[in-house]
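K.L.:
Can you look at this prediction? I've put the sequence above it.
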Amino acid sequence: MSMTHPEPLRVSAVQCSIAWNDVATNLEYIEHIVQTHATGADLIIFPETITTGFSSEAALLADTEQGEVYHFLLGLAKKYEVALSGSYLSRVGEEVHNLFFLFEPDGQVQLQAKRHLFAPGGEKEFVSPARSRSIFTFRGWRILPVICYDMRFPVWCRNVSNEYDILIAVANWPRPRREVFRTLLRARAMENLSYAIGVNRVGEDPQHLVYTGDSAIVNARGIPLSEAQEGAEEVISATLDYESLRDLREKFPVWADADPFTLHL
């Protein structure tokens, strides 16, 4: 009996600047992008902390659990019939989490907190880490959601026995370490035999950090299917094909020889 495989997936990555600690302006921008690009995509992906930018002050603006941001983004997904991803800060009880979100048109919501908190940026002082790792599913595709600094850690990103098909990394990754972002995105695709999508912001924030973007949609061979221009605000798109991914995994099954790793959460 033949197995059914996911249909091709149209993804769009939004490389943009972020209005500093201005939730209303950022939500307005998100709606503009979704309204403009929804008909050409199944999934639209925004950078990390898309509603505020990345700072300790942003924690004071964290959404409440299933609060304004949650319902706004879910409403957009339903209205424009397109799935939305990115991350925003959300408060759950006494803790604030940097949450990767996937809002679907049918109302399904999948969330994953950031695991590795960026101490040099003070993130450990205002955000609590994930205590578990999730694999999302969307239209038959399996997705590993990671947020910025998470991408540096290969055990966290390990694709054990092809448990996921796409790694999506949303980021606020500054210019001095741009080659790290570019290199790790391609390395994670190749070592895990998966598509990898990196969505980084651009512009300069009030902390004088400059972001060049370097957003890309990369296949499992590490070859970009679409790349954003350095520093530009733009939306890049590609269609992901499952058959080519399956063929590569069958012809070059390095995953079968991978070393075992155990996550200690």
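P.N.:
Structure received. What you are looking at is a predicted structure, and each value in this text was computed from that prediction instead of being measured.
K.L.:
Going by C-alpha atoms from here, please, whenever you check contacts or count neighbours.
P.N.:
Fine.
K.L.:
and the nearest residue to Arg158 once chain neighbours are set aside, how many residues sit next to it?
P.N.:
Once its chain neighbours are removed from consideration, Arg158 has its nearest residue in Asn192; the separation is 6.5 Å (CA to CA, 6 or more residues apart in numbering). Other residues near Asn192 come to 27 when the count uses other CA atoms under 10 Å.
K.L.:
hold the first one in mind and look at this next one:
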Amino acid sequence: MSQQLTIALIQSQLHWEAPQQNRTMFEEKIDSISNDVDVIVLPEMFTSGFTMNPGNLDASEGIKTVEWMQNQAKKKNAAIVGSMVFQEDSKFFNRLWFVQPDGGLSTYDKKHTFTLAGEDKVYTAGNIRALIDFRGFKICPLICYDLRFPVWARNVENYDVLIYVANWPKPRIGAWDTLLKARAIENMAYTIGVNRIGQDNLGHEYSGHSAVYDALGNPIAYSEKEEIIYATLDKGHIESNREKLKFLEDRDDFTLK
């Protein structure tokens, strides 16, 4: 029998620079999940929106949110994934947390900070990918603008699932749709993108398009409205297609510097 992983994608509006309000909102949404799920994915900067003024948030909010994620993960017996503004050693990070039901923590700091919005001037970029083994699947989580850079996502470790959390604006949503599908095809991995919807305090509009693609690039979940989207990933789908097609065996060797 194939191993399966059930994912819940929470596509939501965000309250601007209001961590407690966002935690309360997402807790209500998480509580509404009646299905047994393994992983719950939240958008990028889910406690604040895509703010370039992280100093407006109290420095304690990062730790509060991580503790909240641990509580939610334990309560639902599911991993919780999402990125937030996180302050550490007087630096700000757009840091993704993968929080397991037993309280275990994995982190990833966004490598490709979004220069168009000045993110590179405010947040410290990371340079290490995270690879997480969870319930029989190897997962690689990345953040928003990383989607435009295929070398950073290249599947050289034979991961099973690629996750992008995002605040991807409506004017460029066509690129989001196309690149998510491309990442799935070229890496022969399930690819998940969770975006927000609504309008932020800077007037930017977000149209969702959260989606899940299988290892051949076929869409298996998609939404443009505020809702929780479900998808079940099958390890057998990955293994059978990689065995049959063997595309990853022909990938180029390279080293990142």
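P.N.:
On my side now, so go ahead. This one's a predicted model, so the numbers in the text were calculated from it and none came from an experiment.
K.L.:
After superposition, what is the TM-score?
P.N.:
Comparing the two superposed chains by TM-score structural alignment, normalised by the length of the second structure, the resulting TM-score equals 0.96, with 257 aligned residues with a CA RMSD of 1.6 Å.
K.L.:
circling back to that earlier point, map the residue nearest to Arg158 of the first structure across to the second structure for me.
P.N.:
Aligned by TM-score structural alignment, Asn192 of the first structure pairs with Asn187 of the second structure.
K.L.:
I'd say its match and Ala215 touch.
P.N.:
Yes: in this structure Asn187 of the second structure lies within contact range of Ala215 using CA atoms under 8 Å: 7.5 Å.
K.L.:
on that earlier part again, can you tell me which residues contact the match of Asn192 of the first structure?
P.N.:
Residues touching Asn187 of the second structure, when contacts are defined by CA atoms under 8 Å, 6 or more residues apart in numbering, comprise 154-155, 215, 248.
K.L.:
and it, how far is that from Tyr164 of the second structure?
P.N.:
Taking CA to CA, to the nearest Å as the measure, Asn187 of the second structure and Tyr164 of the second structure are separated by 14 Å.
K.L.:
just Asn94 of the second structure next, same as before
P.N.:
According to CA to CA, Asn94 of the second structure and Tyr164 of the second structure sit 13 Å apart.
K.L.:
do Leu142 of the second structure as well
P.N.:
For Leu142 of the second structure, the distance to Tyr164 of the second structure (CA to CA) stands at 5 Å.
K.L.:
between those two, which one's more packed in?
P.N.:
For Leu142 of the second structure against Tyr164, the residue with the higher neighbour count under other CA under 10 Å is Leu142, and the figures read 28 against 25.
K.L.:
Can you tell me what the more buried one aligns to in the first structure?
P.N.:
For Leu142 of the second structure, the aligned position in the first structure is Val146, judged by TM-score structural alignment.
K.L.:
Out of the contacts of Asn187 of the second structure, which comes closest to Gln11 of the second structure?
P.N.:
Among those, Ala215 lies closest to Gln11 of the second structure (CA to CA), at 22.3 Å.
K.L.:
burial count for the residue mapped onto that closest one from the first structure?
P.N.:
Across the two structures, Ala215 of the second structure finds its equivalent in Ala220 of the first structure, going by TM-score structural alignment. Applying other CA under 10 Å, we find 23 other residues in the vicinity of Ala220 of the first structure.
K.L.:
circling back: pull the contacting residues for the match of Leu142 of the second structure.
P.N.:
In this structure, Val146 of the first structure makes contact with 100, 114, 157, 167-170, judged by CA under 8 Å, 6+ apart.
K.L.:
give me that answer again for 6 Å
P.N.:
Ala169 (CA atoms under 6 Å, 6 or more residues apart in numbering).
K.L.:
In three-state terms, label it for me.
P.N.:
The three-state assignment at Val146 of the first structure reads strand, by DSSP: H, G, I helix; E, B strand; the rest coil.
K.L.:
Please apply the same query to Leu179 of the second structure.
P.N.:
Criterion first, three-state DSSP; result for Leu179 of the second structure: helix.
K.L.:
where's the residue nearest the centre of the second structure relative to Ile192 of the second structure, distance?
P.N.:
Nearest to the mean C-alpha position of the second structure, counting by CA atoms, centre = their mean, stands Val165 at 2.9 Å. Using CA to CA, one obtains 8 Å as the distance from Val165 of the second structure to Ile192 of the second structure.
K.L.:
Show me where the stretch 101-250 of the first structure has its helices.
P.N.:
Listed in chain order, the helices of the stretch 101-250 of the first structure (DSSP state H, counting those that start in this stretch) span residues 154-157, 178-192, 242-251.
K.L.:
Now do the buried residues in the longest one.
P.N.:
By that I understand helix 178-192 of the first structure. Within helix 178-192 of the first structure, the residues that qualify as buried by neighbour count (16 or more other CA atoms under 10 Å) are 181, 184-192.
K.L.:
just the strands in the second structure please.
P.N.:
Assigned strands in the second structure, in chain order: 4-11, 39-41, 79-88, 91-99, 105-109, 132-134, 137-143, 161-165, 190-194, 197-199, 205-207, 210-213, 219-223, 227-234 (criterion: DSSP state E).
K.L.:
so which of these comes closest to Pro171 of the second structure?
P.N.:
Nearest to Pro171 of the second structure among the strands of the second structure is strand 205-207 (8.0 Å), distances taken as CA to CA.
K.L.:
just checking, what packs against the closest one?
P.N.:
strand 197-199 (3 or more CA pairs under 6 Å, 6 or more residues apart in numbering; DSSP states H and E).
K.L.:
Run through who's touching the strand it packs on.
P.N.:
Contact partners of strand 197-199 of the second structure, identified using CA under 6 Å, 6+ apart, comprise 12-13, 205-208.
K.L.:
Now list the buried members of those.
P.N.:
Judged by neighbour count, with 16+ other CA under 10 Å as the criterion, the buried members of those are 12-13, 205-208.
K.L.:
Tabulate those (JSON lines), appending distance to Gly236 of the second structure.
P.N.:
Supplementary listing: these in JSON lines, determined by distance: CA to CA, whole Å:
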{"residue": "Ser12", "distance to Gly236 of the second structure": "31"}
{"residue": "Gln13", "distance to Gly236 of the second structure": "35"}
{"residue": "Glu205", "distance to Gly236 of the second structure": "38"}
{"residue": "Tyr206", "distance to Gly236 of the second structure": "34"}
{"residue": "Ser207", "distance to Gly236 of the second structure": "32"}
{"residue": "Gly208", "distance to Gly236 of the second structure": "29"}
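K.L.:
Looking at those, point me to the pair that's furthest apart.
P.N.:
The most widely separated members of these, counting by CA to CA, are Ser12 and Glu205 (12.5 Å).
K.L.:
Chain neighbours aside, what residue packs nearest to Asn26 of the first structure?
P.N.:
The spatially closest residue to Asn26 of the first structure, leaving aside those adjacent along the chain, is Thr51, at 5.2 Å (CA to CA, 6+ apart).
K.L.:
Map that neighbour onto the second structure.
P.N.:
Structural correspondence for Thr51 of the first structure with respect to the second structure (TM-score structural alignment): Thr47.
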